[in-house]
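Q: turn this into a model:
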Amino acid sequence: MDLQNRIALVTGGTKGIGAAAAIRLAEGGSDVALAARHDDDSTRRTLAAIEATGRRGVFIPADMAIPEQVNGCVEETRDKLGEVDILVHSAGGPIAGKLLEIEPEDWYRGFEVHVHSAFHLCRAVVPAMKAKREGAIILISSVAGIRGVPAVIGYQTVKGALPQMTRALARELAEDNIRANCVAPGIIRTDFHKNMPEEVKQHNIGNRIPLHREGTPEQVAQMILELITNDYITGETVTVDGGLTMRIA
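A: Modelled structure (predicted):
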């Protein structure tokens, strides 16, 4: 897919991986809508970076846990920029607790934010993609959705649902030339990991990640852009994790 003059909707697009992807899309020639809960300094920095490329950028306040706001952000993107050609669903957040610790309401909200939102987003953008017979959908999972860790059962479960949803979308929508792919980042230098204790960080770098360094949002964004622009990739989940999930020793 050529990015020139496309319309992209990036959820969680005001910071971290979402912001990096939004800026790369604008650099490629797309107008970008950023959907997130808060309009803050990171929002303004991301919009400024988009506008510096000469493309249009808009911020749409939306809570991905609320279906009406999910549908509303697609409608507002359509009204302000045009029909969505590219969807990058990067919104999310931590879900704390082991099986016997997690509160049921946190479990349910995790599904609303990560999985139900993806369902509503795809239902909202796919009809226009079908009409154009072209579209690209990227869901952001996590290595925690691919391998087991001894905690955060809710986060692992919802992130594990997204690769299978990606395969289901890719198979169903292939006849309409709509591609769906998934990216599973590892330990990336974002706000999500900023509260990680220093000893845990050093253990990860020294003992768990074969490349012995954290990743950056820009490195994940590079993979997102590849999956959008390469017209012969669909249904795949690609890890960007410095080798974290491939190792057995």
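Q: only C-alpha atoms for contact and neighbour calcs from this point on.
A: Noted.
Q: burial count for Phe111?
A: Per other CA atoms under 10 Å, the neighbour tally for Phe111 reads 21.
Q: so how far is the helix or strand containing it off the chain centroid?
A: Using DSSP states H and E, the element containing Phe111 is helix 104-111. Here the centre of helix 104-111 is set off from its chain's centre by 19 Å, with CA atoms, centre = their mean, to the nearest Å.
Q: the longest helix seen in the chain - contacts with which helices or strands?
A: Determined from DSSP state H, the single longest helix within the chain is helix 153-173. Packing partners of helix 153-173 (3 or more CA pairs under 8 Å, 6 or more residues apart in numbering; DSSP states H and E): helix 104-111, strand 135-140, strand 178-185.
Q: how much space separates Val58 from Gln222?
A: Per CA to CA, to the nearest Å, Val58 is found 22 Å from Gln222.
Q: more neighbours: which of these two?
A: Val58 (20 against 15).
Q: the more buried one belongs to a helix?
A: No: under DSSP: H, G, I helix; E, B strand; the rest coil, Val58 falls outside any helix and is assigned strand.
Q: compare with the first, here's sequence two:
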Amino acid sequence: MKTARLTHLPTYNHPVIPEATEDQRLVLLIGDAIGRSMRARIVDRLEAADVPFRPAVVGCDRPFPGFEAVADAMTELLQTFRPHVAHVAVGRDDLRRTLEPDGVSHPARRLADIRRDLNRIIDAAKQSADTDVVLSTVAAVRDDLQEEIRDDDVDRLNVVIREVGQRRDVLVDRWDRAIDRRPEGPDHLLPDGRGLSSCGLDLVASSTTTAIVDALIRAENPWNRLTRIGRGGPLDGIPRPRHPELS
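A: Predicted structure coming up:
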């Protein structure tokens, strides 16, 4: 049953009714317009993944404009869909620049505010004690082709995402490493310098699938199972499994 604020949002998941013999894992995809456009690619790759369980994608058929909107809705989304993993892929719209009358431009949101929203998203998941979060970095852009988003703003935001992920022990999906923004490189970006080409979408969808599967497998580690009993409390003498992004 959806809560009041989410009743108007159509879901893109089929009814999730696990079969008696099926070991199912629910994956909540939270994305902006780019993330929404990759949905079918991610579903196909998860269905083909060689894992000892069946990932099932759930979520809202709505693009989220940025981290603040996700942070505001995160608790309700988790209560509604109760996923094992929530993959968050937003942030580009937070970097769209505004032009002052004197010609000076600024990103739409401050990094300090985005950092706060990232922590709110993780806090909501840790409160649920049943969901692991995966934060995606923002895919590269080319600012020589457009003025709305600067590549150095993307780089600074991705540093913040990585710092928060490492400090809060959250996996990071490395979209920025999947996409090549060099003019002489492959055509991962559209001619507008912002959108992802079909090849670029395939690359980030593969990256997302790998990150989600890593998170699902990581959740099966005995350390994680024990911490859920204590809602995230530390366990002395039991090594914490580490992801390459966190090392």
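Q: TM-score for these two?
A: The TM-score (TM-score structural alignment, normalised by the length of structure 2) is 0.52; 182 aligned residues with a CA RMSD of 4.5 Å.
Q: quick one on the thing from earlier: can I get the helices and strands packed on helix 153-173 of structure 1 in JSON lines with distance to Leu169 of structure 1?
A: Shown next, in JSON lines, are those (distance: least, CA to CA, whole Å):
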{"stretch": "helix 104-111", "distance to Leu169 of structure 1": "18"}
{"stretch": "strand 135-140", "distance to Leu169 of structure 1": "9"}
{"stretch": "strand 178-185", "distance to Leu169 of structure 1": "6"}
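Q: among the ones you listed, which is nearest Leu121 of structure 1?
A: Leu121 of structure 1 lies closest, by CA to CA, to one member of these: strand 135-140, at 9.9 Å.
Q: tell me which residue is most central in structure 2.
A: Val88 (2.2 Å; CA atoms, centre = their mean).
Q: do I have it right that it meets Leu135?
A: Yes: in this structure, Val88 of structure 2 is within contact of Leu135 by CA atoms under 8 Å, at 5.1 Å.
Q: what's the counterpart of Tyr155 of structure 1 in structure 2?
A: Using TM-score structural alignment, the equivalent of Tyr155 of structure 1 in structure 2 is Arg150.
Q: okay, now the nearest residue to its match once chain neighbours are set aside: neighbour count?
A: The shortest distance from Arg150 of structure 2 to any residue other than its chain neighbours is 5.1 Å, reached at Asp143 (CA to CA, 6 or more residues apart in numbering). For Asp143 of structure 2, the neighbour count with other CA under 10 Å is 16.
Q: show me what contacts Asp143 of structure 2?
A: Applying CA atoms under 8 Å, 6 or more residues apart in numbering to Asp143 of structure 2 gives the contacts Ile149, Arg150, Asp151, Gly193.
Q: give me the helices and strands touching the lengthiest strand in structure 2, please.
A: The single longest strand within structure 2, with elements called by DSSP state E, is strand 24-31. Helices and strands touching strand 24-31 of structure 2, by 3+ CA pairs under 8 Å, 6+ apart, are strand 54-58, strand 85-89.
Q: ranking those strands by burial, who's on top?
A: The highest mean neighbour count among these, using mean count of other CA atoms under 10 Å, belongs to strand 85-89: a mean of 26.
Q: how much does that one stray from structure 1?
A: Taken over the aligned residues, the distance from strand 85-89 of structure 2 to structure 1 averages 2.2 Å (mean CA distance after the TM-score superposition for structure 1).
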